Each structure stands twice: as C-alpha cells, then as structure tokens.
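Q: What follows is a predicted protein model with its sequence.
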Amino acid sequence: MLRLLFHLIIVKPLVLIVLGINARNRHLLPAQGPAILVANHNSHLDTLALMSLFPLHLANKIRPVAAADYFLRNRLLKWITLNAIGIIPLERHASNKTSQLLKPLVEALRRGDILILFPEGSRGEPEMLGKLKNGIAHLISQCPETPVVPIFFHGLGKALPKGEIILVPFIVDAFVGEALYWEENRQAFMEKLAKSMTKLQTELAQRN
C-alpha cells in the first residue's frame, strides 16, 4: 500500500507533471514480471522516471536495485527507500561470492518482480553512457529466461545532474529498446547489451 501511495503522490506528479516525459516505443516495456530494466545513469531521478513508465497496478512489482552503503546510510533514508520505494539493497563492497550477493535479486525475479538496474554502477555525465559493468550478466546467467529491456534517457542529467540538489524542469525523452535474452556466455551478452544501449543513444541524439 505504501509503495502504491508513493507512486501516486510522488512519482507520477513529479515525473509526469513537473518534468514531463516522452517515452518512445513504450509498447516494448514488459507488461508483467519477471523482467529487468537497464538504463543509463545520469541522475537520482533515473529510478523515479523508470517507475513512472508503468501503471499503478504494477507499483509493488517494480524493485530498484541500489547500493546499500549509500541508500541505507541513515535510519530515515533506509526506511523511505526500503518501504516507500521498495529497493533491493546490494552490498557493493562485500566479500561474499557473486552468487550470494545476487541471491536477493534472483529471488525477486522468481517472484515475478521487475528489477531496475544501472549497469554503469554510478551516475555519469549528463546524456552520456559509461562503461557497463558485467554484474547484469552474472544475474541473467542465473535467470536466462528473463527479458532484459534496455532504456536510454535524455534530459535527466540536465534536470538534476550529479552534485546538484535543485530540480530544473526539463522535458525528458526515454527510448525503449527490444528485449534482450541470455547469450551463450557473459561476454557475448555484455557485447549485445552495450550495442543495444549505444544504438538507443544514437537514435535519441539524431532525433534531438
């Protein structure tokens, strides 16, 4: 219930009214889970923008994956991110084996959730795409039937760039790509994902 209210009162008004978002190829978004959304990461608004693309009845199924050391660093932020946003915290600096670190994500996918992942790891320069980390490949190798939907955003890095706290109203474009599936190995999957994200970035740049 709390996550539904968060979507209704915060996410939808902020992204769709204050900013405005133009989603191209919206029909390629998953209608249900399990699924993984991957996007470029330029702003703290990225997660809210992705959440806003989905109808309210999926509010409890959208699960952003976020760094535990950042989003659980104090009691208030921890409560908001876990209960209102519904993040799955990831221990970036833990010494556990990869399979153990990814266990909560695998379990979420098996429950039919839709995960939000940013393969760059941290926020980069506005409208740019950094090097993709292969954590997504480790995850999808354990859930090979799960579709991975690439999305490229333009405008969020200008609306609220890294290091800024003042939101600047800016029309945001979101380009949704065709779903990708597991390849025969992690390198092949990462190459396909990088190629797809670069293609979306180029198409958006040409349109703008």
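A: All right, it came through fine. Residues are numbered from 1 along each chain as shown.
Q: from here on, contacts and neighbour counts on C-alpha atoms
A: Noted.
Q: My understanding was that residue 136 contacts residue 120; is that so?
A: No - the pair residue 136 and residue 120 fails to qualify as a contact (Cα atoms under 8 Å) at a distance of 10.1 Å.
Q: Residue 176 is in contact with residue 154, correct?
A: No - contact between residue 154 and residue 176 fails when scored by Cα under 8 Å: they sit 11.7 Å apart.
Q: Residues contacting stretch 198-207, please?
A: Residues from elsewhere that reach stretch 198-207 (Cα atoms under 8 Å, 6 or more residues apart in numbering): 129, 151, 152, 154, 173, 175, 176, 177.
Q: got another, please set it beside the one above:
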Amino acid sequence: MASLTFYRNAKRFLVGPAINTVFRPWVKGLDNIPAEGPAILACNHMSFSDSVFIPVAVPRPVRFLAKNDYWKGKGFTGKWNRWFFDITGQIPMDRSGGAASQNSLAAGEEALRHGDLLGIYPEGTRSPDGRLYRGKLGVAHLALRTRVPVIPMALIGTDKVQPINRTIPRVHRVGLIIGEPLHFDAYYANADDRFAQRAVTDKIMSQIMRLSGQEYVDIYASVKKRMDAGGQGSPSSS
C-alpha cells in the first residue's frame, strides 16, 4: 500500500471516529477476516460510501479495485480524489473490457500475491435500485488464479446514507455482515475457463444474497442502467 502509516492514522484519528460517532455501524462475523495473508472481500455495492464503511469496520487495511473515473476528475476535486486514492493504495479498474480490464485485474492479482486484502464489488457498479445484480467474472478470475479465499460480505443500509446522485450523506445507521471464507479447490485447475469462472462467481453472489437479503436480478447492473436510460442491453451476457 502506498502509505500504510497514512491509512492507519486516518482511520484511527479521523475517519474512524467520525464514522463510528455519526453512523454507529454494527458488524457481524468479524472473526471471518483472516488475521494475516491475502483474501478477497466480495461485497454488494449500493453507495459511493461503501468504500468508507468497509475499511473502518475491518481491522486490516483493505485495498479496492475502484473505477478509474475517480482518477480522471478535473480541478481541485479531481486532484484531491487522485491524491487520496493513490495515497491509500487503491487500484484503478478500467471497466471497458478487453486488455484494459485485464491489466486492472493483473494489478489486483499482484496485490493479493503481496498478501493484501482486496475489496471487490462483483456487480461492477452500484445497484440502481437496491437489488443485487449478476456478478462479473473478475472476482472469480482473481480467486482462481491466486487460490486465495473469498469472503462474502453484505452492507446493510448504505443506500439510505448516500444513494446514487446524492453528494451529501444522510445520517442513517448501517451494518456489515461478513460471511465465512469460500474456497474453490475443485475449480483451480480450470482457472481460465469462463464456465468455471461463471460457476464460482454465481456461488459468491449466492452467498452475498443470503447475507444481504436482497432480491437477486440475473442481469448486470450496468445493463439495467442502460435500459433505464432508454438504451439497449443484453441480459444474457456472460
């Protein structure tokens, strides 16, 4: 991580106390987070603030695959975002597909091989309506190539704190449920097989759904957003 000291000090003296005082988050299953060694934290995604609540709740530093748009902003806000995401060791994720997305996953793989905790939102984008959408294959790609455990997690109530298009958060109590680690030994020999990756991804999403209690929708959230905007999407994409 770019600055572990900065991360820990910000969490201990600034962000952590503020979040705990204002939002009073509750956590279940914290003992499922390994004390050391790499793991993937796979979580539902309902709010921009999700990536703030998780690091406050989890004792170890967490790196996230974050959409690369956060590094492209202009003006003071853009510079601030780039500095903050860089200094906390976050990894820009290109979601355009192809080689760009593969390079982003390679950076996530490197972080896991370094022994880090890597946070991933398998849906690839925030839920447009509070439901849980189909997971993309990147989480399985990383889990099978690195053979690290995947820890399913569910955030509760963050969509009430900061729904899409809302800049200033509302005060609302939130929760985090952390499930037992998942291992996929039977699939390791077929790490690059898309059918194996789909099976693993669906198992992960099933556990997230069980923890969150969300209704599951078997299309990508990005497709749903395009459909809502009047565009076309293919609900059968892998």
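A: Thanks, I have it. Everything quoted here is computed from the prediction, not taken from an experiment.
Q: TM-score for this pair?
A: TM-score of the superposed chains, computed with TM-score structural alignment, normalised by the length of the first structure, equals 0.86; 197 aligned residues with a Cα RMSD of 2.0 Å.
Q: so what's in contact with residue 154 and residue 176 of the first structure at the same time?
A: Listed as contacting both residue 154 of the first structure and residue 176 by Cα under 8 Å, 6+ apart is no residue at all.
Q: What's the separation between the residue lying closest to residue 4 of the second structure once chain neighbours are set aside and residue 201 of the second structure?
A: Distances taken as Cα to Cα, 6 or more residues apart in numbering put residue 88 closest to residue 4 of the second structure, at 7.4 Å, once the chain neighbours are dropped. Distance of residue 88 of the second structure to residue 201 of the second structure, given as Cα to Cα, to the nearest Å: 27 Å.
Q: same thing with residue 12 of the second structure?
A: Residue 12 of the second structure is 34 Å from residue 201 of the second structure, by Cα to Cα.
Q: likewise residue 83 of the second structure?
A: 32 Å.
Q: what about those two, which has more around it?
A: residue 201 (21 against 13; other Cα atoms under 10 Å).
Q: residues in contact with the more buried one?
A: Residue 201 of the second structure neighbours (Cα under 8 Å, 6+ apart): 135, 136, 137, 139, 140.
Q: and which of those is nearest to residue 29 of the second structure?
A: Nearest to residue 29 of the second structure, judged by Cα to Cα, of these is residue 139 at 21.0 Å.
Q: now the end-to-end length of stretch 68-75 of the first structure.
A: Start-to-end, stretch 68-75 of the first structure (Cα to Cα) is 12 Å.
Q: buried sites along the longest helix along the first structure?
A: In the first structure, taking DSSP state H as the definition, the longest helix is helix 186-207. For helix 186-207 of the first structure, burial by neighbour count (16 or more other Cα atoms under 10 Å) applies to 186, 189, 190, 192, 193, 194, 196, 197, 200, 201, 204.
Q: Select from the contacts of stretch 198-207 of the first structure every entry located in strands.
A: Taking DSSP state E, the ones among the contacts of stretch 198-207 of the first structure that sit in strands are 151, 152, 154, 173, 175, 176.
Q: now those residues: which count as buried?
A: The buried subset of these - by 16+ other Cα under 10 Å - is 151, 152, 154, 173, 175, 176.
Q: Widest-spaced pair of these?
A: 154 and 176 (11.7 Å).
Q: residue ranges for the strands of the first structure, please.
A: Under DSSP E, the first structure gives strands at 21-24, 35-39, 62-67, 88-90, 114-117, 148-154, 172-176.
Q: Noted, bye for now.
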